[in-house]
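Q: Turn this into a model:
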Amino acid sequence: MTAAAAMALGVLTLTALAPPAAVAAGRPDTVQQGLNALVHSDGLPAALASVKDRAGRTRDYTAGVGDVATGSKVPVDGQVRIGSSTKTFTAVVVLQLVGEGKIDLDAMVDTYLPNLVRGDGIDGQHITVRQLLQHTSGLPDYEDLVGEDIRGHRYFEPRDILDIALQRKAVFAPGKGWSYSNTNYVVAGLIVQKVTGRPFAEEVDRRVIQRIGLRHTYFPAPGDMTIRERHPHGYARDTADAPLRDVTELDPSVGWTAGQMISTNSDVNRFLAELLAGRLLPQAQLAQMRTTVPIGDTGAGYGLGIMSRPLSCGGVYWGHGGDIDGYETRGGVTEDGRAANVAVTGVPVDGAGTGRVEKVVDTALCR
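A: Sure, this is the predicted structure:
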């Protein structure tokens, strides 16, 4: 697996209406077992999930504690920072504007942001909007350059983020490879603002959140370092043996349109289900979104802000995970209406831990 592919898979972070058949029959619930293992074996403070079956029945799960200092319970379907799952929301806004004739997927970045994207081997005259959304632009990532700034609660303007990223040289020439980069989505967000003349937060709220009634999803305002509703505390550790640090309050502006949003497992499930059902995009743009390029030899594919991943029981699911200090999310929906999203706190420090979170998603969708 290439380093880029590994990184991509690393970013893929209600009360029960009816019990699953396994529970009703008195057998152990495999999703609950998976969450319990993440807490007890991986040492994650909290794990929570929302799962919807083919019949539309939803069940929520929790394991661990919501606050390690007090031992308080994990709030059922609590709000979490969803990190790079924000990218799917951003891609939907861009593709809506494509459908409205205001953005052309194959137009160059300079069409909308003239002379802005320039650097070593980087030229916005040769990068298309499609390449931004599919991570084939060659733009370098900035994530590892801003770790201390996140801990210091620094606020970033989108142009600040772009300036940091452009200090690095291009990873490859546009269209000549695939490499996951948050920078792509910062540029996409700037295009949305230029085309609409409105803040991105307003556009995603009007076009997506309000449109499908996501009651617990929002794009934090500048300077808002809190999580509005009931939530588990977020924790980080630098190494597997390091103590946990409470990082619940942070300035998420460094993620912006690549990773700033807050939501719940059930809201993310609803968003993805509505998206795949064609209620957010015209069929032409949804088809473009679901046209993927392979992510190394992982079996996964990356479309325009969404990933397809194989299931152990056959078929694929569509979604986009996310990671930000304190929280990791993984999940997706299937063609036949199954949906599962899992969130954990105290983000796994390696790919193997993330793989075990993804395994719970697979278990939930395949049972």
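
Q: When you work out contacts or count neighbours from here on, use the C-alpha atoms and nothing else.
A: Will do.

Q: For the host helix or strand of Val23, name the packing helices and strands.
A: Using DSSP states H and E, Val23 falls within helix 21-24. Secondary structure elements in contact with helix 21-24, counted by 3 or more Cα pairs under 8 Å, 6 or more residues apart in numbering; DSSP states H and E, are absent; no helix or strand qualifies.

Q: Identify the residues contacting the spatially closest residue to Ala8 that is not a sequence neighbour.
A: With Cα to Cα, 6 or more residues apart in numbering as the criterion, Ala8 has its nearest non-adjacent residue at 5.8 Å, and that residue is Tyr180. For Tyr180, the residues meeting the contact criterion (Cα atoms under 8 Å, 6 or more residues apart in numbering) are Ala4, Ala5, Met7, Ala8, His135, Asp141.

Q: here's the other one to compare against:
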Amino acid sequence: MTEGDGRTRTYTAGVGDRATGAGVPRDGQVRIGSNTKVFTAVVLLQLVGEGRLGLDDLVEKHLPGVVRGDGFDGRKITVRQLLQHTSGIPDYEAEVGEAIEQGRYVEPREVLEIAFRHPATSTDGKTFHYSNTNYVLAGLIVEKVARRPLAEEIDRRVVRALGLRHTYFPAPRDRGIREAHPHGYHQDAVGGALRDVTAIDPSAAWAAGQMVSTNSDMNRFFSALLGGRLLRDEQLRAMRTTVPVGDSGAGYGLGLMSRPLSCGGVYWGHGGDITGFETRGGVGPDGRAVSIAVTTDPADYAVTERLEGLVDQVLCR
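A: Alright, predicted model coming up:
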């Protein structure tokens, strides 16, 4: 947890390695899953602020001929709709879990082929439907416009700019976690055995979920973003302009989520799930930031609800 004045507190619980009983490293590195989407969106929005592309550009302009499928077409979908998950483009996530656990490197174009076998989730361009495919496409657009690899742009424009010393985008076929870290575990079903899945190849997640960070770095990142240190005012306003996430009370902007607080107002963040790890957190109205990581990707959604409840409790205390 990071207070608005910069004071930090770190808490750990449980064990970091079930085989040895070793403790959880203090502020250790974890896989941050879909929090990666915020980094991807920030870089793309920086390029928008530089006049190198527009949010209302059609995807076809930057990725000609790439997006074609049953009910979706890159000639009718905008960059904004990708970032806000209103494109209707189907997800691929359910079909790559085995590749991730096997440690198999997966190219971005391969996950697009998987996703494009399925029909559109909506066709009105307004309905929110979460799809990792949107952010793979956003990452490809960054690379096309910047003419540099996405990982390099994230590192240069965000990680090094903010001094996030424990945050990185794993290199191709990099299955480990570089610094001190807890092990991550997977449970196939509620009550099932926990399998150690710390060493995976996260490439299938790429621009949608590949990065590694720490809780303190994530607090610093979200605080800097919402404090205006990464984006110009116009792009930050666009990022915080949301559509409803079903009837949950949450809103999804351009890679940034708002969630209601029990004490009033909302907090801004995202959250992430990837094989072995789950992360939740964000920044509240008074500038207090909290990040929580657990070292399982549980089969029971009640665990996620408890994590979000804990974020609420900390931000409302």
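
Q: What TM-score do the two superposed chains give?
A: The TM-score (TM-score structural alignment, normalised by the length of structure 2) is 0.98; 317 aligned residues with a Cα RMSD of 0.8 Å.

Q: circling back: so the residue nearest to Ala8 of structure 1, which state does it fall into?
A: Tyr180 of structure 1 carries the three-state label coil when classified by DSSP: H, G, I helix; E, B strand; the rest coil.

Q: What's it aligned with over in structure 2?
A: Using TM-score structural alignment to pair residues, one finds that Tyr180 of structure 1 aligns to Tyr130 in structure 2.

Q: next one: Ala165 of structure 1
A: Applying TM-score structural alignment, one finds that Ala165 of structure 1 aligns to Ala115 in structure 2.

Q: Please apply the same query to Gly353 of structure 1.
A: Counting by TM-score structural alignment, which is the criterion used here, Gly353 of structure 1 corresponds to Val303 in structure 2.

Q: so which strand or helix has that match?
A: Taking DSSP H and E as the criterion, the element that holds Val303 of structure 2 is helix 301-316.

Q: for Pro114 of structure 1, same thing?
A: Here Pro114 of structure 1, judged by DSSP H and E, is contained in no helix and no strand.

Q: Kindly provide the distance from it to Lys194 of structure 1.
A: For Pro114 of structure 1, the distance to Lys194 of structure 1 under the criterion Cα to Cα, to the nearest Å works out to 11 Å.

Q: Phe172 of structure 1 too?
A: Note on Phe172 of structure 1: its distance to Lys194 of structure 1, by Cα to Cα, is 27 Å.

Q: same thing with Ala91 of structure 1?
A: The gap separating Ala91 of structure 1 from Lys194 of structure 1 is 15 Å, by Cα to Cα.

Q: Compare the two and say which is more crowded by neighbours.
A: For Ala91 of structure 1 and Lys194, the more surrounded residue by other Cα atoms under 10 Å is Ala91, and the numbers stand at 25 against 14.

Q: Can you give me every residue that contacts the nearest residue to the more buried one once chain neighbours are set aside?
A: Spatial nearest neighbour of Ala91 of structure 1, chain neighbours left out: Gly305 (5.3 Å); criterion: Cα to Cα, 6+ apart. With contact set as Cα under 8 Å, 6+ apart, Gly305 of structure 1 has these partners: Lys87, Thr88, Phe89, Thr90, Ala91, Val92, Leu133, Gln134, Met289, His320.

Q: So among those, which ones count as buried?
A: For the contacts of Gly305 of structure 1, a burial check counting by 16 or more other Cα atoms under 10 Å picks out Lys87, Thr88, Phe89, Thr90, Ala91, Val92, Leu133, Gln134, Met289, His320.
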